[in-house]
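**Student:** Structure for this input, please:
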Amino acid sequence: MDLPLVILFLAGLITGFSKFSVGGMGLLILPIVMVAFPGPEALGILLPLYIVTDLMAVASYRHKIAWSVLARFLPLAFLGVFVGSHFLANIGADQFLTFLGVIIVAMIGLGLYLDFRPAAFMRKPVTAYLMGFFGGVITMMANAAGPMFSLFLLEQKLEKATYISTRAWAFFILNLLKLPLYIGLGLLSVESTKTSLYALPGLALGSFIGYHFLKKVNPIQFKWMIRIMSALAAFKLFLFT
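**Tutor:** This is a model prediction of the structure:
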């Protein structure tokens, strides 16, 4: 069987499942795709998949959106996306993957700390600004800010439906912003979009499984699934550096 086709199906499957369920698995996708498509071109292949799942997600979760949380979070995320585009044009892939793995591990540690020593600072506007900025940088450079966004949103004490809806709209808005920047960097083209189409069957299957799986998760399990998936993602990133 053709390895690139298997990789694309698997990437689509994980993308769909992650978007509609626990999140955090998104960090596994880039290292997997880079097995068949090494280098920055993998980013251009993945972005159309994320936008397709974003459209499905915002259509499915169009109620109970915490707009006040997004209003604090997104402005600096926009700035982070533009800063990330500059770094993406200049930083080495190995350096970035190592940096990203360290950030994910740090965020998991922060989440565990907050479980035992709750800190109100996670709900302050300055935290939203910082999370937004660094999340914008990371999503631009590696389509991989899911754990950072998830940890921040979890600490806002949102109910599960509001959490999912708010996260879906945040990524939808940011991924649309990234489109012209990826085109300008030469990462997104007609050819890369054609390659992305091979992942659509896996994407549809993963979205279906994730959507129904989410209904069976209680809040405590939900939080721990995000942390476990984030840890696995960090491990994968270290392996690829």
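**Student:** Only C-alpha atoms from now on, for both contacts and neighbour counts.
**Tutor:** Noted.
**Student:** Mind telling me which residue is nearest the centre of this structure?
**Tutor:** Gly146 (3.3 Å; CA atoms, centre = their mean).
**Student:** hang on, Leu237 packs against Gln95?
**Tutor:** No: in this structure, Leu237 is not within contact of Gln95 by CA atoms under 8 Å, at 10.7 Å.
**Student:** To compare with the earlier structure, here is another sequence to fold:
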Amino acid sequence: MQIVGFFVQGCTGFGCTVIAAAVTNGLLGTNIGVPYGTLITLPFLYYLGIRSFHNVSWKDLGKIIGLCVPGILVGNFLFHALDPNMAKIFIGAMVTLIALMNIYKHIVKPVILKKPDDENVPDTTGKKIFRYGCLILGGVVHGAFTIGGPLITVYTIEAVKDKEKFRNTMNMVWVILNTWNAFTQLRGGTASSPVLWSSLLIGLPMAAIGFFLGMAFLKKINREQFLRIVYVVLLFVGGNMLVTSLMAAI
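**Tutor:** Take a look at the predicted model:
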């Protein structure tokens, strides 16, 4: 899952934590799995951030950070307040919802319903409110469980059209947000957990394989077709976490 997740991350600038969340949180528990998901991203985020510093949409980055920060603070509180199993239910529900929304957008609408591309449809106030609302909610989800990427992309994918600049802008978002999350999530003794650090030693080489393959493959793939596969995988991962967590709660 780390190879697959970081392959997506290297291509698109988001997705590694969400794709692997069901596996990492299932194996390690939420209290270790969430900080693990944050820390394993940092070396790769910093590497790409330095390499692509000149090719970032700084204006949109400012909007994203400004609207996500209030949600991040709320999410950090929820991380320490929520019951672990309830947290898994919430993660599963959010990932499933995100996947269904994007499966409709990227598969059902263009392939099955044969509806034309919405690129030229006028931008309305309602659409702008929805996109900005996704940024705030994405901040909450990311602050709590480090899986806010798909919600935050709802804004970014409309604002930044170039695929490399889109990836690089999303990467800078995680440089800032995940650095903050790393400090807040390691409170309460988590930093001294041998399980956390031994898991990172195992996961980092796998993440590196996926990340650098994804970067190399970015110029050779059709991103739209690739995202269709990603969101089908997300539906399976999120749905599995949601169902198993609900059964455990019952």
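**Student:** Superpose the two chains and report the TM-score.
**Tutor:** Once the chains are overlaid, their TM-score stands at 0.81 when taken by TM-score structural alignment, normalised by the length of structure 1; 231 aligned residues with a CA RMSD of 2.8 Å.
**Student:** thinking again about what came up before, neighbour count: Leu237 and Gln95 of structure 1, which is higher?
**Tutor:** Leu237 (24 against 10; other CA atoms under 10 Å).
**Student:** counterpart of that one in structure 2?
**Tutor:** When the structures are aligned by TM-score structural alignment, the residue of structure 2 matched to Leu237 of structure 1 is Met241.
**Student:** helix, strand or coil for Asp118 of structure 2?
**Tutor:** Using DSSP: H, G, I helix; E, B strand; the rest coil, the three-state assignment for Asp118 of structure 2 comes out as coil.
**Student:** so the helix or strand hosting Ile176 of structure 2 aligns onto which residues of structure 1?
**Tutor:** With secondary structure defined by DSSP states H and E, Ile176 of structure 2 is part of helix 163-185. Against structure 1, the aligned range for helix 163-185 of structure 2 is residues 160-182 (TM-score structural alignment).
**Student:** What are the buried residues along the matching stretch?
**Tutor:** Residues of stretch 160-182 of structure 1 classed as buried by neighbour count (16 or more other CA atoms under 10 Å): 160, 162-172, 174-175, 178-179, 181-182.
**Student:** Superposed on structure 2, what's the mean shift for that stretch?
**Tutor:** Between stretch 160-182 of structure 1 and the aligned residues of structure 2, the post-superposition mean distance stands at 0.8 Å (mean CA distance after the TM-score superposition for structure 1).
**Student:** For that stretch, give me every contacting residue.
**Tutor:** Residues lying outside stretch 160-182 of structure 1 but in contact with it, judged by CA atoms under 8 Å, 6 or more residues apart in numbering, are 19, 44, 47, 50-51, 54-55, 57-58, 61-67, 70, 74, 77-78, 81, 85, 136, 140, 149-150, 153-154, 188, 219.
**Student:** Tell me which of those residues fall in helices.
**Tutor:** For these, membership in helices holds for 19, 44, 47, 50-51, 54-55, 57-58, 67, 70, 74, 77-78, 81, 85, 136, 140, 149-150, 153-154, 219, with DSSP state H as the criterion.
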